[in-house]
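give me a model of this one.
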Amino acid sequence: MRRGPMGGPMGGGVGMPAEKAVSFGRSAKRLVGRLRPERSRVIAVIALGVVSVLLSVVGPALLGLGTNLIIVGVYGSDDLGGAVGDGPGIDVPALQMLLGAVLLVYVLSSVFSWLQSYVLNGVTQRTVYRLREEVQAKLNRLPLTYFDRVQRGEVLSRVTNDIDNISQSLQQTMSQLLTSLLTVIGVIVMMVVISPVLALVALITIPLTLVITAVIAKRSQPLFAAQWRHTGELNGQIEETFTGHALVKVFGRQREVEARFRAKNDELFAASFGAQFVSGIIMPAIMFVGNLVYVAIAVVGGLLVTSSALTIGGVQAFIQYSRQFTQPLSQLGSMANLLQSGVASAERVFELMDAREQSPDPSPSLTPAASTGRLVFEGVSFRYDQERPLIDDLSLVAEPGQTVAIVGPTGAGKTTLVNLMMRFYELDGGRITLDGVDIAAMARDDLRSRMGMVLQDTWLFGGTIRENIAYGRPDASEEEIIAAARATYVDRFVHSLPEGYDTVLDDDGGNVSAGEKQLLTIARAFLARPSVLILDEATSSVDTRTEVLVQHAMAALRRDRTSFVIAHRLSTIRDADLILVMEDGRIVEQGAHDALLAAGGAYARLYEAQFAAPVGEA
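Purely as a prediction, here's the structure:
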C-alpha cells in the first residue's frame, strides 16, 4: 500500500531496507572494481603520480645541499664547527646551479601532477558515465513490483544524488589518496637515508594515525549511511508532497506536511551533522600528533647537530620532510569522510543494481502467426502477497473483434487482470495465450507492441501535442496523426490553441484540461494500431457530451480489434459483446448487458446501485 502526503493510501511507500550494517570493505572493493575498464589509464595515473612525487621528494634534499654549501662557505664546515668568516666563501655558481635544479624539479613535479589530474578526471567521469548507463538499463529491467514498494523520490535520489556523490568522492579522493600514499613512502625512504634515528621518531606518526582513523571511521560510517538514507526519504517525501500539492491545499493539511518535513529534516540534520563532525575530528587529531612529532624531531635533530652526527642541511631537509610526511597523513584523514560518504552512496546504488530483475525474455521467443487479438485465460492464478490469494483459477476467452467489459467493486482484480495481460506481473499459475501463443513465450516488446493501453491516470511529457500523439507510433505520418486526433475529437480543441499541434505541453500537461489530456492519451493508443485495445476507465475525466462522441469513435476503432474495457460507469459498456463481473478475483457472472440484468445477480445489483439509488433519493 502506498502512502500519501497525509499518510493515506496514495503516495510513496517505505524505501528499500537500509538499516543493515554497512559493509564498507566489500562496497569499497566493488566500487574500485568499477575502474577495471580504465586499467591502462589508471596505470598511467599511477606512473605520473610516481614521477611527480619523486620529483617533489627530491626537492628538500637539494635544498639541504644548498644550505650546506652556504654553511661551508661561511664557517668552513657543515656542522658550525668553525667561526664566522673562516670559510672559503660561498660557491655562488654551484649554489645557482643547485637552486636552478630545485626550480626545475618543482616545475616538472607540478606538470606531472597536472597531467595526472587530467587523466584521472577522464577516468572518473567515464566510470560514472558507465554507472549511470547501467543504472538506467537496470531500471528498465526491474519489475513493477519494485516500484510498488519503493518511493519514486528514493529511486531518484539514488540515481542522481548518490551517483553525483560517488563522482565527487572518486574525483577528490583518488588523486589525493594516490599522491599521499606515494609521498609517505618516498619521504620515509629519504628520511631513513638522511638519519635513521630521526626516521624512527617520525614513524611513530603512522601507527597513531592508523589507530585514530580506524576508531573514528568506525563511528562515522553508520552516520554517513543514515545521512544518505534520510536524504532519499526526504526527497521521496518532497516529491510526493508537491505532486499532490493541490490536494494538500484542498484539505488544509499544510501543517501536517510541514511537521513531517521538519521531523525528517531534523533526522537528516542530526545524521549529517554527526557524520561530518565525527569524521572531521580525524584531521585535527592527526595534525596534533604531527605537531608533537615535529617538536620531537627539532629537539633530537638539534642534539645530533651538536654531536656532529648530522649536518645543518640534513636537519633542515629532515624538518621539511617531517612536514611533508605529516601533510599527506592529514590529507588521508580529511579524505576519510569523503571516502566514507562515497562508499555509503555506492552501497545504496549497488542495492539498486542488485535488486531482483524481471525474468528475461525467452530465447528464442515465439511470435503469433497471425495478429487477430484472440486472448485466452486458462486457469490463471495470481497474488501480490503470497499469503493473500487474489485471482484463482480464472478462465475466459476473448474472441477477435469482441469488446469485453470488466466490472466489479474496487479491489476485485479488474486492473490486475489487465496488468497480467501486459506481463507487468508474472502469473503464479495457469497461462494466457495471444493468438494461440503463450505470452510467457513471447518477447515483452513484441507482446506490448500488439496492445494499446489507456489508463485512468493520464501521462504526458514535455513536448508538442503532435509529439505526444506520435509517441504511440514514432514513424506515423502527419496525415495519420491528424486522422487519429480527429477520430478521438482531439482535433476540435487543438484548433482553439494558438500554436495548434505545435503547442508545447508541460511535463504534466498542466496547460490543457484533464479531459483533453485523456483524449490525447486515447489518440496516442489509437495511432499505435494495436490488435488488443485496453481502456482502464479511459473516459473518466471526459465530460458527458464528449464521452458520447468518444464512445462512437471507440465503436468504430474497435471494429477490427479485441477490446478490454474496465468501467465503473455501467452506462458506458451496455453495448459490450461480453461483460465480466468480478468479485474477489473471480468471475462470478458473464454475458451481455440485458441477459445479466435479467439474471438479477451481481451485475444487476451493481446496476441498481448506480441508477436506482439516485432516483430513490430524488
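
contacts and neighbour counts: CA atoms only from here.
Will do.

tell me how many other residues crowd the closest residue to residue 458 other than its chain neighbours.
Once flanking residues are discounted, residue 458 sits nearest to residue 518: 5.9 Å by CA to CA, 6 or more residues apart in numbering. Using other CA atoms under 10 Å, residue 518 has 26 other residues around it.

residue 518 is in what secondary structure piece?
Element membership for residue 518 (DSSP states H and E) is helix 514-527.

from the contact counts, what lies against that helix?
Judged by 3 or more CA pairs under 8 Å, 6 or more residues apart in numbering; DSSP states H and E, helix 514-527 is in contact with strand 451-454, helix 465-470, helix 478-487, helix 490-494.

just send those back as CSV, with mean neighbour count and distance to residue 206 too.
Formatted as CSV, those follow (neighbours: other CA atoms under 10 Å; distance: least, CA to CA, whole Å):
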stretch, mean neighbour count, distance to residue 206
strand 451-454, 23, 65
helix 465-470, 23, 63
helix 478-487, 18, 72
helix 490-494, 17, 74
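
next, format these as JSON lines and append distance to residue 601.
Shown next, in JSON lines, are those (distance: least, CA to CA, whole Å):
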{"stretch": "strand 451-454", "distance to residue 601": "29"}
{"stretch": "helix 465-470", "distance to residue 601": "41"}
{"stretch": "helix 478-487", "distance to residue 601": "37"}
{"stretch": "helix 490-494", "distance to residue 601": "39"}
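
for residue 614, find the nearest of the ones you listed.
Residue 614 lies closest to strand 451-454 among those, at 29.5 Å (CA to CA).

quick one: contacts for residue 44?
116, 119 (CA atoms under 8 Å, 6 or more residues apart in numbering).

doesn't it lie inside a helix?
Yes. Checked against DSSP: H, G, I helix; E, B strand; the rest coil, residue 44 lies within a helix.

and this one, please, so the two structures can be compared:
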Amino acid sequence: MSNRKEPTRRQGVGFGPHGGMGAPVQKAKDFKGTLKRLIRYLAPYRFQLLTVLVAAILSTVFSILGPKILGMATTKIFEGLMEKFKGIPGAGIDFEYLFRILVLLAGLYLFSSLFMWIQQYVMAGVAQKTVYTLREEAKAKINTLPLKYFDSTTTGETLSRIVNDVDNISTTLQQSLTQFITSIVTIIGVIIMMLTISPVMTLILLVTLPLSAVITMVVAKKSQRYFVGQQKTLGQLSGHVEEMYTGHEVVKAFGHEKKAIEKFSAVNEELFQYGWKAQFLSGIIMPLMSFVGNLAYVLISIVGGIFVTKGFISVGDIQAFIQYSRQFTQPIAQTANIANIIQSTVASAERVFEFLDEEEQVPEAQEVKVLSFPKGRVSFEHVDFGYTADQLLIKDMNLDVEPGQTVAIVGPTGAGKTTLVNLLMRFYEINNGTIRIDGVDITELKRSDLHSLFGMVLQDTWLFHGSIADNISYGREDAAKEEVIEAAKAAHADHFIRTLPEGYDTILNEEATNISQGQKQLLTIARAILADPPILILDEATSSVDTRTEVHIQKAMNHLMKGRTSFVIAHRLSTIRDADVILVMNEGKVIEQGNHEALLAQNGFYAELYHSQFSEQKTDQSIG
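Purely as a prediction, here's the structure:
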C-alpha cells in the first residue's frame, strides 16, 4: 500500500478570492444531480435559510432607498438656493427638513446593517453545521473503506477531498451564497428605483451592459488558456522543487546541482510568461468595464441635464440615478463571479460525494462470536482470492496451523506472501472458501476483535508524532512505564532510547526522521512485544537492522513467539530455519510445505532458493 503523500493543488476559480478573473473553472460532471444532493444537506435548516433570505431582502431594500431619499435632500437644497437667488422673500434652505432626512437616512442604514449582521450570523451557523455533517460522514466513511481503496488512492487525494473540497463548500455557503442573494436583490431593486426616476435613462444604462459582457467574454477567453498553462506549469515547478528537496543528497552526490537549477530556471521562466500574460489580460477587464461604465455616465449626465432643463426630473433624481447606476454594475460583476465560484463548489461537492459513495467493506455479521480464550489455531479451507474476479492470485489454498506453531512464508516477489496475511486480517475479502481461527469463521468475528488477536511488525515502519513511550504503548494504552521499558529492553531498543536527550519522552516528528530506520524498526518490535497478542505477524521484521542487532532481535522474537502462533514473511531464508512449517509460495499457490530439512531433501523450489542465497552470501564474503 502506498503511503506516499503527494502535494495537492486546487484549480483556480473564476473571480475573487478563489482565483483571478478569467481563471479556468473546475466544473462538475453532473452539476444538477450534485447540486440537488448538496441542497438536501441544507434541507434541515429551511427556517434559518428563510431568515437569511428575508434579512438579505430587508437589508438590501433599506440600503437601496438611501440614494432616493438623499436625492430629495439635494433637490430641497437646490430649490432653496434657486429661490434665494431669485430674491423671493423668506427663501432659503429648510434645515429642519434636511435634519429629518438625515435622521431617516441614519435609521435606514442602521436597519440595513442590522439585517446584514443577522444574515451573516445565521448563514455562518448553517454553513458550519452543514460542513460538520459532511466531515462526520467522511470520518465515518474512512473507517468503513476496504484496504483496496487505500491501495489504489494516494493519501494526498483523499486528504484533498476531505479537507480542501469541504473547506471550499464551507466558504461558498458562508460568504458567496449570501453575497449572491444580496446581489440579485440589489439588481432587481436598483432597476425598479431607476425606472421610477427615468425609464429613458434606465434604457441607456441597460444598452451598455451587452458591450461590457462582450468585452468580458472575449478577454476572459483569451486569458483562460494562459491560466491553464499557469496551473500546469505551477504543478511542474512544485513537483520539481519537492523532488529536488527530498532527494537533495542524491543530487549532491551525483553533482547534478547545476542541472537541477537549470531545469528550475526553465520551468520558472515558463511560469512567469504564463503568469504575467494571464494576469495582464484578466487585469484589463475592469478598466475596460469602467470605460464602458463611464461612457454610460456621460450619456446619462447629458440626457439627465436636458431633462432637468425641461423640468422632466429634479436635480436630486439625477444624483440618485447616478448613484444607482454605480450600484448596478457592482452586483452584476459579483453575480458573474459567484456563478463561477458555485461551479467550483459543486465540483468540490461532487468529489466529496464520490468519496462518500466509495464501495465499503463487507458489513460485519448480525450475530458476532467472541473468542474468550484464543489459542491461535488457524486454518485456510479451499480459499480463492483475486483483486479482480477473473484473475485469481490465490487458488484453492488449504492450510492448518496448530497453536504455538511458527509458520514461515517464503517465495519470490509477487508470490502472494503479504496477500495471505492481509486475508488473515480480513483486510481483503476472499472470493471463495473459509478462514477460521480456533474453528470460528473470521467473518463471524467483529473486525476490532479479530485485529486484537494479532501483533504486527512490518517492513515499512509506522510511527506517529508523539513520545517514544507513547509509540511503544500504542497497542496497549494502559501499559505502565515499567512494562514499556521491559518491552524496549526485550527488543534491544532501551540502550539507544536512553542515549536520546529526553529518553523515553523524546518526541518523534511526523515522519519520525529524527531517528534512524533501524531504530524505528526496534520501536515497532517493542510495540509488538508489549501488546502480547496470541498471533504474531512478522513481515521482514529485521530487514532494517544490522547483522549483530538482528541476532539479538531474533533471540528476543524467538522468546516472544513461544506459545504463540506466528506467521513470518522472510526473504533471507537463513532466518527461518527453525520454523515449524515453511510455506513456499509461487504465483499465489502453496507449492511446497514442510520444515527446513524436509524441504531441502525434496530438492525442489525451496532448495533452489536456499542454495542460490547461500551461494550469494559466500560470494559476498569472498569479495569482502
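
quick check: closest non-adjacent residue to the spatially most central residue of structure 2.
Most central in structure 2 under CA atoms, centre = their mean is residue 160, positioned 1.9 Å from the mean C-alpha point. Nearest residue to residue 160 of structure 2, sequence neighbours excluded (CA to CA, 6+ apart): residue 8, at 6.3 Å.

read off where the helix holding residue 518 of structure 1 ends up in structure 2.
Under the alignment (TM-score structural alignment), helix 514-527 of structure 1 falls on residues 517-530 in structure 2.

hang on, the earlier thing: so which helix or strand takes in the residue nearest to residue 160 of structure 2?
Using DSSP H and E, no helix or strand contains residue 8 of structure 2.

that one contacts residue 158, correct?
No. If you go by CA atoms under 8 Å, residue 8 of structure 2 and residue 158 don't touch, sitting 9.9 Å apart.

neighbour count for the two, which is higher?
Between residue 8 of structure 2 and residue 158, counted using other CA under 10 Å, residue 158 has the larger neighbour count: 19 against 16.

need the counterpart of the more buried one in structure 1.
Residue 158 of structure 2 maps onto residue 155 in structure 1, by TM-score structural alignment.

and that match, what does it touch?
Contact analysis of residue 155 of structure 1 by CA under 8 Å, 6+ apart lists residue 232.

before we move on, back to that, so which bits of the match of helix 514-527 of structure 1 are buried?
For stretch 517-530 of structure 2, the neighbour count (16 or more other CA atoms under 10 Å) marks 518-530 as buried.

for the residue in structure 2 sticking out farthest from the centre, helix, strand, or coil?
Most distant residue from the mean C-alpha position of structure 2: residue 89, 76.4 Å away (CA atoms, centre = their mean). State at residue 89 of structure 2, reduced to three classes by three-state DSSP: coil.

now it: how far from residue 81 of structure 2?
Note on residue 89 of structure 2: its distance to residue 81 of structure 2, by CA to CA, to the nearest Å, is 12 Å.

one more: residue 474 of structure 2?
86 Å.

cool, residue 112 of structure 2 as well?
Distance of residue 112 of structure 2 to residue 81 of structure 2, computed by CA to CA: 32 Å.

neighbour count winner among these two?
Taking neighbours as other CA under 10 Å, residue 112 of structure 2 and residue 81 compare with residue 112 leading, 21 against 15.

the more buried one corresponds to which position in structure 1?
In structure 1, residue 112 of structure 2 lines up with residue 109, judged by TM-score structural alignment.

quickly find the element holding that match.
Taking DSSP H and E as the definition, residue 109 of structure 1 sits inside helix 92-141.

with structure 2 overlaid, report how far that helix is off on average.
Superposed on structure 2, helix 92-141 of structure 1 shows a mean distance of 3.1 Å to its aligned residues (mean CA distance after the TM-score superposition for structure 1).

ok, then the element right after that helix?
Tracing the chain past helix 92-141 of structure 1, the next element assigned as helix or strand by DSSP H and E is helix 144-149.

what's the mean deviation for that next one versus structure 2?
Mean deviation for helix 144-149 of structure 1: 2.7 Å (mean CA distance after the TM-score superposition for structure 1).

doesn't residue 361 of structure 2 belong to a helix?
No. Residue 361 of structure 2 sits outside any helix when classified using three-state DSSP, being coil.

let me know whether it touches residue 144 as I believe.
Yes. Look at residue 361 of structure 2 against residue 144 with CA under 8 Å: they come within range, at 5.8 Å.

with neighbour numbers in mind, choose between these two.
Per other CA under 10 Å, whichever of residue 361 of structure 2 and residue 144 has more neighbours is residue 361, with 17 against 14.

quick check: the aligned partner of the more buried one in structure 1 vs residue 144 of structure 1, distance?
Counting by TM-score structural alignment, residue 361 of structure 2 corresponds to residue 358 in structure 1. Look at residue 358 of structure 1 and residue 144 of structure 1: by CA to CA, they are 9 Å apart.

residue 86 of structure 1 now?
The spacing between residue 86 of structure 1 and residue 144 of structure 1, counted by CA to CA, is 89 Å.

and for residue 202 of structure 1?
Distance, residue 202 of structure 1 to residue 144 of structure 1, by CA to CA: 59 Å.
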